[in-house]
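Student: Model the following, please.
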Amino acid sequence: MLPNLHTYHRPESLEEALRLIRQPGTVPLGGGTHLLPSKDPSVEAVVDLSRLGLSYIEGKPDRVSIGATVPLQRLMESADLVDLTQGWIREVVPLVASRNLRGQATVGGMLACGEADHPLLVLLLALDASLTLWAPERRTVGLDSFLAYRRRLLTGGGLITELEIPRPVGVVGLGFAHVGRTPKDRPIVCAASFLRLEGGICQEVRLALGGVGDRPLRASRAEQHLMGKEPSVEQVEEVAALAAEPLDPPADFRGSTEYRRAMAKVLARRALLTAKERAGAG
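Tutor: Here you go, the predicted model:
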């Protein structure tokens, strides 16, 4: 638990929550799955977000909007998200944690923690997700940019209120691949890919990787290599190699630097070929 926690706030408006969070030693509380076990001695007060009306999933013509206090488990139960992700949300969310933790952990907490191997963040990067952040004014930030500057954006009272995923238009395919100690374990390395094709040619390419750095990341140079080209097996091999080449993953007990880099190449290839197949070009 938090050894120096002495104050609990439960505001009923966003304005009040933002005012409270900007006070020294005060942090937002969503599901608490990361905060409460952290034993962070700097936390003196928490701001419960449960009464701010942020527990929604709203399907709109051009996007799906998700409130920050939505539990992760609800994502895989949303017909809108199942359709938008070509069913991948049901495959990826169970990789995050146990059923009990998924029912408690929130979208906002997931984003704020920005874990490097988080499979759902990798999938969201491939989907070009963005989020609404108050820091201190309201702004919309692409997920890739947010993860790169997460600590800076959240320091001093930043608060995430919404996640948005655009609805893909046209001939599109989404792929995901991962490796773990067991098939249902949290991934050691994972990859997700999005392709939009016109006449069999790539007009939009996104390739995201997890477990290969200090955050989930986009393989931008590899993406550009495939733009304007047919996603042939040969091209996909080149793109996967380009994605893995600059990586210098930190090693731990689950995998060495060399293993993670090698798996990034293999999984990028699998994700790209799956996206190609789902776009009808397989």
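Student: use CA for all of it now, contacts and neighbours both
Tutor: Noted.
Student: For this protein, just list every one of the helices.
Tutor: 14-21, 72-75, 79-84, 88-92, 99-104, 107-113, 119-126, 143-148, 150-154, 220-226, 233-244, 257-278 (DSSP state H).
Student: Run a quick neighbour tally on S13.
Tutor: For S13, the count of nearby residues is 12 (other Cα atoms under 10 Å).
Student: Pretty sure it sits against L54.
Tutor: No: counting by Cα atoms under 8 Å, S13 does not reach L54; the two are 10.7 Å apart.
Student: What residues does Y8 make contact with?
Tutor: 45-48 (Cα atoms under 8 Å, 6 or more residues apart in numbering).
Student: could these go into a markdown table alongside neighbour count?
Tutor: Output for the contacts of Y8, formatted as a markdown table (neighbours: other Cα atoms under 10 Å):
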| residue | neighbour count |
| --- | --- |
| A45 | 22 |
| V46 | 21 |
| V47 | 20 |
| D48 | 19 |
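Student: how far away is A97 from A268?
Tutor: Going from A97 to A268 by Cα to Cα, to the nearest Å gives 23 Å.
Student: Between these two, which has more neighbouring residues?
Tutor: A268 (31 against 17).
Student: From L121, how far off is the more buried one?
Tutor: From A268 to L121 the distance is 15 Å (Cα to Cα).
Student: likewise S256?
Tutor: When S256 is compared with L121 (using Cα to Cα), they lie 22 Å apart.
Student: Those two: which has the busier surroundings?
Tutor: Remark: of S256 and L121, L121 carries more neighbours, 29 against 13, as counted by other Cα under 10 Å.
Student: For that one, which non-adjacent residue is spatially closest?
Tutor: Nearest residue to L121 in three dimensions, chain neighbours excluded: P216, at 6.8 Å (Cα to Cα, 6 or more residues apart in numbering).
Student: I figured that neighbour hits A208, correct?
Tutor: Yes: under the criterion of Cα under 8 Å, P216 makes contact with A208 at 7.1 Å.
Student: Let's compare: structure for the following, please.
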Amino acid sequence: MFEFVLNGQVVRVPGASADMTLLDYLRSRGLTGAKEGCAEGECGACAVVIRCGRPNEAGSEYRAVNSCLMLLPMAAGREIDTVESLADDDRLAPAQQALAAAGGSQCGYCTPGFVMSLMAEYYRPGRVGACDPSALDGNLCRCTGYRPIADAARSLGPATPDRFSARLEHSVPALEQVTVDGFSRPTSVDSCVALLQGNPTAALVAGGTDLVVERNLRQRRWPHLVSVEAIEELHTLDDTAECVRIGAARPLADLLRGWSDAPEAVREWVTLFASPLIRHRATLGGNLATASPIGDGAPLLLALDASIEIASPGHDDADPWAGLGHLRPPGVGAQGEPALPSTRSTSSPAIGQRQAKRRVMPLAEFFTAYRQTRLAPGELIVAIRVPRPLPRRLRFYKVTKRRLDDISTIAAAFAIDAPAGIVGRARVAFGGVAATPLRLPEAEAALEGQPWSLATVARAQDVIQRVLQPLSDHRGSREYRLAMACSLLEKCWWESQS
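Tutor: Have a look, this model is predicted:
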């Protein structure tokens, strides 16, 4: 059994399993405002709001998420609101009133989802001025009434104090361990690795934005799921002189928080990756672990020379921080014991407790075949490391059927350092052109040491044409993908001249 807060009331869920989504549970309780429109996180008709924050940070915020992509046990310990909770004594909430006044509802099927996304934006901490209509990017209206919906968002000024704004003054408690039929949520890397060892057929899940789609649309089931959402270490972001270390389970919506000098290409990538409803749940670790050849995270991180930290089953006398250098917590010795009794670090297990080993692997070596990686049974990605210095010029491109919230036909990332007009370091990475995301060392070699010119780009394009062997599918032909790969590199050059 577990419990969570639903519309202000504590709900206890006995006998729950991982074979039910939060959306199905809500509708079984008569809360039918949230609806299933697509079952894959593209329409937002099922949107609900979760109060989110870090346990060690003051305050909190509301985030709209797709309830069709949350398994019911993922709700344990959370505070969730549906559209039914908003009105007071038959008085509409601000988001509802704004949509009604602007004529922003036609058939009404999508309206509750729009309301919840707009509600989260209305109470967004630090918001100045009108609500931003881009907060609704993950909600689709099939009646095409977008202008009045956007007008409704722009009509809302600063939030007025009420019961919803009062909640945001409080921090969010840490997620606790959960164990129900077919689902476990450990609270540390060590316990997670131990669970994986004890359940060889278990699958890891982070935000669920890919795995739950497989459940919904392809009826896939897993003997046991192990969630990493309650492992605090996997949510951190550490910005040091040597690297930016991003926890594998940190939601993409938080990627830029704490990374003050993130390149503009990274900021653009976050927006292009998916809608806010997805970014509030999706993680870098999950995006890499799925090993999709069209995943958007890998090309950008390959161009950044990223590496990944992996935790694996260890031994009592193993050093869990071996090979991690400056990432070892201050005061922690080789066996995880403190160097001095007064500086014991909570980042490391106690002496004698079984520890997970740590190793670091270049991302360029991580993918082995279609949907296959070098992760061994019992291992999980702990963090992604982006080394400093960052490239001087970094560009990311995503070719899709529609601009936002779509799957790539081809993705490309280029990192070019040419401070004096001569290319010093070049990184060329693609997704959607092979069975795995990849870097092209041959194209990089054609660029490095040469003038940053169209002639040099043309030589690299010749290499791309010769080396890449993309397949044809319903998103694009082999010839189209080759042409786009070459064109995107040239586009990078032209943009560098402006």
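Student: TM between them?
Tutor: After superposition, the two chains reach a TM-score of 0.87 (TM-score structural alignment, normalised by the length of the first structure), with 273 aligned residues with a Cα RMSD of 2.5 Å.
Student: Tell me which residue of the second structure lines up with the residue nearest to L121 of the first structure.
Tutor: Here P216 of the first structure is matched to P437 in the second structure, going by TM-score structural alignment.
Student: Also A241 of the first structure?
Tutor: Counting by TM-score structural alignment, the partner of A241 of the first structure is D462.
Student: swap in H6 of the first structure?
Tutor: Using TM-score structural alignment, H6 of the first structure pairs with D181 in the second structure.
Student: I'd like to know how many residues surround that match.
Tutor: For D181 of the second structure, using other Cα under 10 Å, the count is 15.
Student: The residue nearest the centre of the first structure and V171 of the first structure, how far apart?
Tutor: The centroid of the first structure falls nearest to L121 when counting by Cα atoms, centre = their mean (1.5 Å). Per Cα to Cα, L121 of the first structure is found 23 Å from V171 of the first structure.
Student: returning to what we had before: in JSON lines: the contacts of Y8 of the first structure, plus distance to A68 of the first structure.
Tutor: Listed next are the contacts of Y8 of the first structure as JSON lines, based on distance: Cα to Cα, whole Å:
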{"residue": "A45", "distance to A68 of the first structure": "20"}
{"residue": "V46", "distance to A68 of the first structure": "16"}
{"residue": "V47", "distance to A68 of the first structure": "14"}
{"residue": "D48", "distance to A68 of the first structure": "12"}
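Student: Which ones among those residues lie within strands?
Tutor: The strands, defined by DSSP state E, take in 45-48 from these.
Student: Which residue of the second structure sits opposite A262 of the first structure in the alignment?
Tutor: Here A262 of the first structure is matched to A483 in the second structure, going by TM-score structural alignment.
Student: And that match, how far from L489 of the second structure?
Tutor: 10 Å.
Student: same question, V205 of the second structure
Tutor: Distance of V205 of the second structure to L489 of the second structure, computed by Cα to Cα: 35 Å.
Student: Just give me the match in the second structure for V172 of the first structure.
Tutor: Checking TM-score structural alignment: V172 of the first structure goes with R392.
Student: and the closest residue to that match other than its chain neighbours, what is it in contact with?
Tutor: Once flanking residues are discounted, R392 of the second structure sits nearest to D417: 5.4 Å by Cα to Cα, 6+ apart. D417 of the second structure makes contact with 391-393, 423-426 under the criterion Cα under 8 Å, 6+ apart.
Student: lining up those with the first structure, which overlap?
Tutor: Mapping the contacts of D417 of the second structure onto the first structure (both residues aligned by TM-score structural alignment, their matches' Cα atoms under 8 Å) leaves 391-393, 423-426 still in contact.
Student: Out of those residues, grab the one that's most surrounded.
Tutor: Result: A426 is most packed of those (other Cα under 10 Å), 24 neighbours.
Student: what's the counterpart of that one in the first structure?
Tutor: Aligning on TM-score structural alignment places A426 of the second structure opposite V205 in the first structure.
Student: Give me the nearest residue to its match, chain neighbours excluded.
Tutor: V205 of the first structure's closest residue in space is L195 (Cα to Cα, 6+ apart), at 4.9 Å.
Student: mind checking what that neighbour lines up with in the second structure?
Tutor: So L195 of the first structure corresponds to I416, using TM-score structural alignment.
Student: Distance check, its match against V467 of the second structure.
Tutor: Distance, I416 of the second structure to V467 of the second structure, by Cα to Cα: 20 Å.
Student: Contacts only, for A291 of the second structure.
Tutor: 367, 370-373, 436-437.
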